[in-house]
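how does the following fold in three dimensions:
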Amino acid sequence: MSTLHVLPSTFKVGLSRTKLEVKEFFREREQLIFTFFFPIVFLAIFSAVFGGTTFGGGVTAATYFTPGMIASGIFLSSFQSLSISIAIERDQDVLKRLRGTPMSPQSYFAGKIGLVLTTSIMQFALLLLVAGLLLDVTIPTEPEKWLRFVWIFILGTASGSVLGIAFSVVPKSGKAASAVVTPVVLLLQFMSGVYFVYSDLPGWMQSIASVFPLKWLAQGMRSVFLPDDFRFTEPGGTWQLGTGAIVLSLWLVVGLVIAQRVFRWTRRDAG
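All right, here's what the predicted structure looks like:
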């Protein structure tokens, strides 16, 4: 009698893929340094440049820019990292070899999202440790704010990940990936209130930024790490958490649909 072999579930394969992705990530020293220290270095620079500036209520420059650096770090770990790394894996025929295994695209996506969640949590913990100990950043203590942080973090990470997977088909080759993806990320960072006070940006720029997830991720993080009175400096005089949740959720759904439709295991010239 023949034995029926049952393939593992999509979730189980995705979990195994996550473990493998994390192991491979820590073997790449350059990527490790960029992911974990880029936001910290930028926060230190902004703290030094605006060291004598307060933003109301005794909020220091380091505290004010911390939410933007957290949001930027999540976006770098998700959208930028996956857009570039998947394009390189496709160019090097890594995905072509994976296609010959029973692993589904959904399990592959789950592995990448699991990697981003893992590295983003570690990145955030390191950033907060350095900011609190060395830069005297005020860390929130209210449980409500930390619960708010959790759902903003999860939605931001998940939406950035699926959009990164979808955008990975845009570069024509692995070599071109960084040149294609990095300018997009930089543009969104400057428009989304990461490096500037968002309310000081031109109205047309705010309108464009409000379409994309990074703006809502940064604004959500400001609602966690800045005093509640700072909501009056936002457009409309509120944190707009409901709107932010809707926009991030929509991008998550749209990104997932697009990723499943356009994702390619092989290079374009491979047919």
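
from now on I want contacts and neighbour counts done on CA atoms only, so please keep to that.
OK.

got the contact list for residue 124?
With contacts defined as C-alpha atoms under 8 Å, 6 or more residues apart in numbering, residue 124 is in contact with 70, 73.

okay, it and residue 50: tell me how far apart.
22 Å (C-alpha to C-alpha, to the nearest Å).

ditto for residue 100
54 Å.

swap in residue 212?
Counting by C-alpha to C-alpha - residue 212 and residue 50 are separated by 28 Å.

for these two, work out which one has more neighbours and name it.
In this view residue 212 and residue 50 are compared by other C-alpha atoms under 10 Å, and residue 212 has more residues nearby, 16 against 12.

which residues of the stretch 51-200 of the chain fall in helices?
61-75, 81-91, 94-99, 105-134, 143-167, 174-191 (DSSP state H, counting those that start in this stretch).

which strands or helices does the last one pack on?
It stands for helix 174-191. When contacts are defined as 3 or more C-alpha pairs under 8 Å, 6 or more residues apart in numbering; DSSP states H and E, helix 174-191 sits against helix 81-91, helix 203-209, helix 213-225.

contacting residues around the first one?
Pointing back at helix 81-91 there. By C-alpha under 8 Å, 6+ apart, helix 81-91 touches 95-96, 112, 161, 164-169, 171, 173-175, 177-178, 181, 264-267.

for the last one, same thing?
With C-alpha under 8 Å, 6+ apart as the test, helix 213-225 has contacts from 63-64, 66-68, 70-72, 75, 138-140, 145-146, 148-149, 152-153, 156, 159-160, 188-189, 191-194, 209-210, 230-231, 239, 241, 244, 247-248, 251.

make it 7 Å
Under the criterion C-alpha atoms under 7 Å, 6 or more residues apart in numbering, residues 67-68, 71, 139-140, 145, 149, 152, 156, 188, 192-194, 209, 239, 241, 244, 247-248 lie in contact with helix 213-225.

filter the residues you listed down to the buried ones.
Among these, those classed as buried by 16 or more other C-alpha atoms under 10 Å are 67-68, 71, 149, 152, 156, 188, 192-194, 209, 239, 241, 244, 247-248.

closest one of the residues you listed to residue 34?
Nearest to residue 34 among the buried ones among the contacts of helix 213-225 is residue 71, at 15.3 Å by C-alpha to C-alpha.

which one is the closest one nearest to, not counting chain neighbours?
Nearest residue to residue 71, sequence neighbours excluded (C-alpha to C-alpha, 6 or more residues apart in numbering): residue 218, at 5.1 Å.

to compare with the earlier structure, here is another sequence to fold:
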Amino acid sequence: MNVLALGLSRIGYETRVYFRSPDTLFFTFLFPFIMLGILTAAFSAAGNFGTNPDGTGGVSAGAYFLPGMLAAGMLLSGVQNLAVDIAGEKSDGTLKRLGGTPLSPISYFVGKIGQVFVTGVLQAGLLLLVARFVLAISLPTESEKWLTFAWVFIVGMITSAFLGIALSAVPRSGKSATAVVIPIVLVLQFISGVYLQFTNLPEWMQHLASVFPLKWMAQGMRAVFLPEDFAAAEQTGTWNLVGVALALGLWLVVGLVLSRVTFRWIRKDT
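The predicted structure follows:
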């Protein structure tokens, strides 16, 4: 069996393992749903976001936070999920056993990235269904908006997966993985415009967030789901989709290189 076929054959296995883990389901798959519900309930009483001076227009709290929750789901599914999962597999000897089989690192990567993509698609699809039919959020009708959604989502998911594989090299054990990874992911969500309006953050924090991919994923999603006049609230006063594509493309390459360079079946210090 060739390298790609072996990797593709592992996607089903990796996906089944993902859905059999209660902790993973709660903290990566269901977390965006929970946060969208909480934020919608907490801010709905304040009225619409982005209203005109006469009180008309704007979008509901749920509609405003939906793009951020989609971006956060991408980060959780890729970075947090894989970083914790792979660190655990190193710690319990799973990777050591796999290293003694014909499975190559590329096949292993294909299986993990495929699992992230499958679960990410399910998560995003269900989140959009909940937004539309439970929270009554209007979704875009223009085909170009959905085309933007498609490329931001695909590139963002692959980038997050590679960065998750690379970050898995940092924790020294499976037990310490959540303590290392979750604070990083949580801080990125708060400074990247997921829970707070990005331009309301201090300028230094905006510049810091712009270094990392989550800010660009959230900006790309806002370009899809928010009205055009909301672009004025971005750093450059536009959605800057070219910048989104360049930033995510750069991080995809960085993640690919780091994941390949740092990945080991067995830690060097073991």
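
that older thread, highest mean neighbour count across the helices of the stretch 51-200 of the first structure, which stretch is it?
When the helices of the stretch 51-200 of the first structure are scored by mean count of other C-alpha atoms under 10 Å, the highest mean neighbour count falls to helix 61-75 (a mean of 26).

on contacts alone, who are the packing partners of it?
If you count contacts as 3 or more C-alpha pairs under 7 Å, 6 or more residues apart in numbering; DSSP states H and E, helix 61-75 of the first structure packs onto helix 29-49, helix 213-225.

can you list those helices in TSV and add distance to residue 132 of the first structure and mean neighbour count?
Output for those, formatted as TSV (distance: least, C-alpha to C-alpha, whole Å; neighbours: other C-alpha atoms under 10 Å):
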stretch	distance to residue 132 of the first structure	mean neighbour count
helix 29-49	12	16
helix 213-225	12	25
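
redo these as CSV? Include distance to residue 107 of the first structure.
Converted to CSV, these look like this (distance: least, C-alpha to C-alpha, whole Å):
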stretch, distance to residue 107 of the first structure
helix 29-49, 23
helix 213-225, 24
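
quick one: which of these is nearest residue 23 of the first structure?
Using C-alpha to C-alpha, these put helix 29-49 closest to residue 23 of the first structure, at 11.3 Å.

the second structure: matching residues for the closest one?
On the second structure, the counterpart of helix 29-49 of the first structure by TM-score structural alignment is residues 22-42.

map residue 18 of the first structure across to the second structure for me.
Alignment note (TM-score structural alignment): residue 18 of the first structure maps to residue 11 of the second structure.

so who does its match touch?
Each residue near residue 11 of the second structure by C-alpha under 7 Å, 6+ apart is listed here: 111, 112, 114, 115.

go on, residue 7 of the second structure?
Counting by C-alpha under 7 Å, 6+ apart, residue 7 of the second structure has contacts 107, 108, 110, 111.

what's the closest non-adjacent residue to it?
Nearest non-adjacent residue to residue 7 of the second structure, counting by C-alpha to C-alpha, 6+ apart: residue 107, 3.8 Å away.

measure the one you found to residue 27 of the second structure for me?
Distance from residue 107 of the second structure to residue 27 of the second structure, by C-alpha to C-alpha: 26 Å.

repeat for residue 241 of the second structure
Note on residue 241 of the second structure: its distance to residue 27 of the second structure, by C-alpha to C-alpha, is 29 Å.

returning to what we had before: which of the helices of the stretch 51-200 of the first structure sits closest to residue 226 of the first structure?
helix 61-75 (6.8 Å).

need the residues that contact the closest one.
Helix 61-75 of the first structure is touched from outside by 39, 43, 47, 50-51, 53-54, 120, 124, 135, 137-138, 157, 160, 189, 193-194, 214, 217-218, 221-222, 225-226, with contacts defined as C-alpha under 7 Å, 6+ apart.

my guess is residue 127 of the first structure contacts residue 38. True?
No: between residue 127 of the first structure and residue 38 there is no contact under C-alpha atoms under 7 Å: 9.8 Å.

tell me the spacing between the match of residue 18 of the first structure and residue 104 of the second structure.
Between residue 11 of the second structure and residue 104 of the second structure the computed distance is 14 Å (C-alpha to C-alpha).

now do residue 23 of the second structure
28 Å.

same question, residue 128 of the second structure
36 Å.

ok, residue 244 of the second structure next?
Per C-alpha to C-alpha, residue 244 of the second structure is found 32 Å from residue 104 of the second structure.

could you do residue 114 of the second structure as well?
Distance from residue 114 of the second structure to residue 104 of the second structure, by C-alpha to C-alpha: 15 Å.

related to what we said a few turns ago, what sits against the residue nearest to residue 7 of the second structure?
Residue 107 of the second structure touches 3, 4, 6, 7, counting by C-alpha under 7 Å, 6+ apart.

again, 8 Å this time
Residue 107 of the second structure sits next to 3, 4, 5, 6, 7, 8 when contact means C-alpha under 8 Å, 6+ apart.

who wins for most neighbours among those residues?
Result: residue 7 is most packed of the contacts of residue 107 of the second structure (other C-alpha under 10 Å), 23 neighbours.

once aligned, what mean separation remains between the host helix or strand of it and the first structure?
Using DSSP states H and E, residue 7 of the second structure maps to helix 3-19. Comparison of helix 3-19 of the second structure with the first structure after fitting gives an average deviation of 1.2 Å (mean C-alpha distance after the TM-score superposition for the first structure).
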